[in-house]
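Trainee: here is my input; please provide its structure:
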Amino acid sequence: MFAPRTAAWPLVALFTAGYLAPYLLPTTVGRLDSGLPLSATQAGALGSALLLSSAAAGFVLASRVDRIGARALARVGLTLAVLGYGIAALTGSVPAVVLGALIGGFGSGTATTVAATGIAAQPDPHRTTTVGLLGVSALAGAVYLAVPHLGPGHGQPLAAIALTALAVWPLTGRLPVRTAAAHSPLGGTRLPHRRSGAVLAATMLCWSLAQNALWGVSGRIGLSQAHLTEATVGAVFAVALGAGLLGVTVAGAVGPRFGRAVPVGAGTAVIAGCIVLSASATGLGSFATGEIAWNLLYPVVLSYVIGLAACLDPRGRWAVLVGSASSLGTAAGPLTGSVLSAQAGFPVMGAVLAVGLLVIAVPMAVVASRAGRWGLVTPRGGAAHQHCPAPLSGRETAPDVATAA
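Mentor: You can find the predicted model right below:
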């Protein structure tokens, strides 16, 4: 088993290394567009391919960490990240960049899978996750501030991910060689609340797609439509990531004491407004307001959705399935945003995404309210609270699949 006291900081570092790629998605896609002979749509497709490769690692490895061993699997993941992102950063050949991004994405997903599995064994997994989010947000903010001063080209954000993986590799010596065989969360008895769980999984796929469609093109919105410099856009993203940390803190402090229907339903509706504002921004004020407000609310709603999925089945099977659906939406987001914006423009893209979010906000809120009527959502200290834990959160939900497992 993971040793809680000795494994916490290596897991936080591994979490940071794995999560950095999706956090740097806007600048990565933007620089692929400008630094290589790729169209905006092609750059978005490459960003989607990277995230899909990362999600695939979670699907394949989530139930195998215990059998393979956390230390060996973490080292494989970090090695793939160093090699993949390093190759992509150092070459100007488009096929080599594509191959490197796919290899690096699988490495990132492997690292986050090991980290999330270990975090689930910690005495306070929410606290460990929050520390990991603090680390990756701070590092990503620093990269956003530094990249504009490092010259043109596509390689700087990719190199930052590779160097982070390289720096974390020595810490894997603190991870266990092998852990006890894990019980599969997908086997066994019939799934409870099947209709509500299926609705939540389907809507979560669309929810994640909308969020990452905007995130994947946010850099281009700031540069080409709001007419900001790369340094200014980077500063806005750094502040927005800080706002996300505030959202994580608030969600963890409030917990489920006010239920989940209002945070999930109303929060999704407000996020739709933030997406419209950001996508239609023509200056610093509207762009910064939309991005910062959106990043403040995004992790709050996400944390309640993940907690709701856990409530539907105390064995965590719905949390696994909902997290998997979310990962698919996350991977498809950058390509969706690039295609919509290329065909219709950023404001129309934002309106389409917002309408979609408003539509799915209703069934998501209904599922959350039903959970309350079933007695699954109780104030802290209630009898059902053990089966409805305080929310976990993060930008990319693929690691939550492993955590739920």
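Trainee: can we go C-alpha only for contacts and neighbour counts from here?
Mentor: Noted.
Trainee: what helix or strand is residue 29 on?
Mentor: Secondary structure assigned from DSSP states H and E places residue 29 in helix 25-35.
Trainee: tell me the angle the helix or strand just after that helix makes with helix 25-35.
Mentor: Next helix or strand after helix 25-35 toward the C-terminus (DSSP H and E): helix 40-61. Orientation check (axes from the mean of the first three to the mean of the last three CA atoms, to 10 degrees): helix 40-61 against helix 25-35 gives 130 degrees.
Trainee: which parts of helix 40-61 are buried?
Mentor: 40-59, 61 (16 or more other CA atoms under 10 Å).
Trainee: likewise stretch 12-20?
Mentor: Result for stretch 12-20 [16+ other CA under 10 Å]: buried residues 12-20.
Trainee: thinking again about what came up before, the helix holding residue 29 - contacts with which helices or strands?
Mentor: Under the contact definition 3 or more CA pairs under 8 Å, 6 or more residues apart in numbering; DSSP states H and E, helix 25-35 sits against helix 40-61, helix 155-168, helix 194-220.
Trainee: go again using 6 Å as the cut-off
Mentor: helix 40-61, helix 194-220 (3 or more CA pairs under 6 Å, 6 or more residues apart in numbering; DSSP states H and E).
Trainee: which residues does it contact?
Mentor: 39-40, 43, 153-154, 157, 216, 219 (CA atoms under 6 Å, 6 or more residues apart in numbering).
Trainee: if you set the cut-off to 8 Å instead, what comes out?
Mentor: 38-40, 42-44, 46-47, 144, 152-155, 157-158, 215-220 (CA atoms under 8 Å, 6 or more residues apart in numbering).
Trainee: that one vs helix 155-168, what angle?
Mentor: Put simply, helix 25-35 runs at 130 degrees to helix 155-168, going by the same axes, to 10 degrees.
Trainee: run the chain-centre distance for helix 25-35.
Mentor: 18 Å (CA atoms, centre = their mean, to the nearest Å).
Trainee: one more sequence to fold, the one below, so I can look at both together:
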Amino acid sequence: MSAATSKAPSGLATLTARVVMGFVGTWVFALMAANLVPVLIAAMVQDLGVDIATAGALATGMTAGSAIAMFVTTRFIANADRARLGRLGLVAMILGYGLAAALLTTPAVMGGLMLGGIGAGIMIATGTAAASSTQNPDKTVTTVMVINRLGATALLAIAPLFHNDLRSVLIVITALGVLGLILAGGLPNLPGTGANAASTAAAAPSTGSSTAERALSATTIILAISMCLWSLTEDMVYSMTSVLATQAGITPETSSALLAGKVGGGLIGALLAPLALRWIGRSWSLVIIIAVSTITKFIMITSGSAVAYGTSIIVWGVMYGAILVLVTGLAAVMDVTGRVGVIVSGFYLAGVAFGPLIGGQLVGTLSPLQYALVVTAPSVLFGAALFVISRSRRKFEDGNTTAVVVAEPAAAHNDAAPAGRA
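Mentor: Next up is the predicted model:
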């Protein structure tokens, strides 16, 4: 497919089949390892003979590698050849998980997970930045997340067939990396990358641009820190579902099925998020969804009822998918170069990284009520920050539009909100 057929008149990419496959081969596949963290933890406990705290620490090393790689990649992601950069990440992912599968010793698994995590981070960074270079970042994010939820649901649904066999899980992730090498070529670059990239991002007059950039930088920092705290507490629950399910009297087989249902719920949430964005706007959608998510997390941890746990984890999954789409879409709309999206996603992954580690240390020492308060309290701050950010600009609130060119004057993008919108 020629470049001309995959680009809109503005130069921003449209979602052709080739472009979508580029996102699948990088962003979607990179997220699969993170989706499989509970399975990896259980498999490491069984096959490596480590305790759950150590297994959680190994999973933390993997995701921390992804976050670090994303922060490094942020510096040059705007002008990079994203297909080439994505393939570099895929090679690291293949080598890392392949090495761990081949040797299957604790040191090899530790090193392999970290190398694979670094590769996944590069892939997530390229996919996240590429989303900002499409005509409708919210639509792109929704498409990617829906495909990710479908794939993750399928993987978790067949996870019981692995019988917590660590080598089998690692081989599956490695195979996805190999397939990604074929698909990655469709990732879109920022129009005018290379010598003309700077002029593309700063095409507007310089007057007032520093004010706009400072305002956006402050918003980015607040959004990134909020996302980190939220993802940290979410994964303190997600990575400990095997413990919480046992507490509710649920068998490991049923727990695996519910975990697949939770990720499947994320698919429903990803599909519902664009409707909520259109009907009531991003700010109120996030407030309502975060409130429901917080309540269901609390019930999962404190209730000893299998019915309450099973219902809550499915609803929680729906809310998680919706939140991820709405926040990732917000970050993608905030900067056409993709830097904001990569920074926010990097902080999100940092939270994901330390969730298993902190969760593994606290779940056995705190009472269920104490643990529930620890993982739900940050959601209040997260929701408040997102509400304020979403309502600060009409473009952020409504979504479904092209991304902001950061260097343009503040007045160019700080559209006046209609009556009733702050």
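Trainee: fetch the TM-score of the aligned pair.
Mentor: Between these two chains, after superposing, the TM-score reads 0.81 (TM-score structural alignment, normalised by the length of the first structure); 382 aligned residues with a CA RMSD of 3.4 Å.
Trainee: ok, average deviation of the helix holding residue 29 of the first structure from the second structure?
Mentor: Here the mean offset of helix 25-35 of the first structure against the second structure after fitting is 1.8 Å, by mean CA distance after the TM-score superposition for the first structure.
Trainee: so where is that helix in the second structure?
Mentor: The aligned range for helix 25-35 of the first structure in the second structure is 37-47, by TM-score structural alignment.
Trainee: mind listing what's buried in that stretch?
Mentor: Neighbour-count burial for stretch 37-47 of the second structure [16+ other CA under 10 Å]: 37-46.
Trainee: tell me the two of the residues you listed that are most distant?
Mentor: 37 and 46 (14.2 Å; CA to CA).
Trainee: residue 276 of the first structure touches residue 350, doesn't it?
Mentor: Yes: Residue 276 of the first structure lies in contact with residue 350 (CA atoms under 8 Å); the separation is 4.8 Å.
Trainee: between those two, tell me which one has more neighbours.
Mentor: Set side by side, residue 276 of the first structure and residue 350 show unequal neighbour counts under other CA atoms under 10 Å, the larger going to residue 350 at 26 against 22.
Trainee: for residue 290 of the first structure, give me its contacts.
Mentor: 274-278 are the contacts of residue 290 of the first structure under CA under 8 Å, 6+ apart.
Trainee: that one pairs with which position in the second structure?
Mentor: Using TM-score structural alignment, residue 290 of the first structure lines up with residue 312 in the second structure.
Trainee: which strand or helix spans that match?
Mentor: Short version: residue 312 of the second structure belongs to helix 306-333, going by DSSP H and E.
Trainee: so which bits of that helix are buried?
Mentor: 306, 309-333.
Trainee: how far does it sit from the chain's center?
Mentor: Using CA atoms, centre = their mean, the offset of helix 306-333 of the second structure from its chain centre is 12 Å.
Trainee: and the angle from the following helix or strand past that helix to helix 52-73?
Mentor: Using DSSP H and E, the helix or strand that follows helix 306-333 of the second structure towards the C-terminus is helix 339-362. Using the same axes, to 10 degrees, the inter-axis angle of helix 339-362 of the second structure relative to helix 52-73 is 170 degrees.
Trainee: now residue 155 of the second structure: which helix or strand?
Mentor: helix 137-158.
Trainee: in that helix, what counts as buried?
Mentor: So, applying 16+ other CA under 10 Å, buried residues of helix 137-158 of the second structure: 137-153, 155-157.
Trainee: go on, stretch 191-210 of the first structure?
Mentor: 191, 196-197, 199-210.
Trainee: which of those lies closest to residue 97 of the first structure?
Mentor: Nearest member of these to residue 97 of the first structure, counting by CA to CA, is residue 209, at 24.0 Å.
Trainee: residues in contact with that closest one?
Mentor: 326, 328-333, 336.
Trainee: of those, which is the most crowded?
Mentor: Of the contacts of residue 209 of the first structure, with other CA under 10 Å as the count, residue 330 tops at 31 neighbours.
Trainee: distance of the aligned residue in the second structure for that residue relative to residue 372 of the second structure?
Mentor: Applying TM-score structural alignment, one finds that residue 330 of the first structure aligns to residue 352 in the second structure. With distances taken as CA to CA, to the nearest Å, residue 352 of the second structure is found 17 Å from residue 372 of the second structure.
Trainee: returning to that earlier point: go ahead and confirm the match of residue 330 of the first structure touches residue 231.
Mentor: Yes: assessed by CA under 8 Å, residue 352 of the second structure is found in contact with residue 231 at 5.4 Å.
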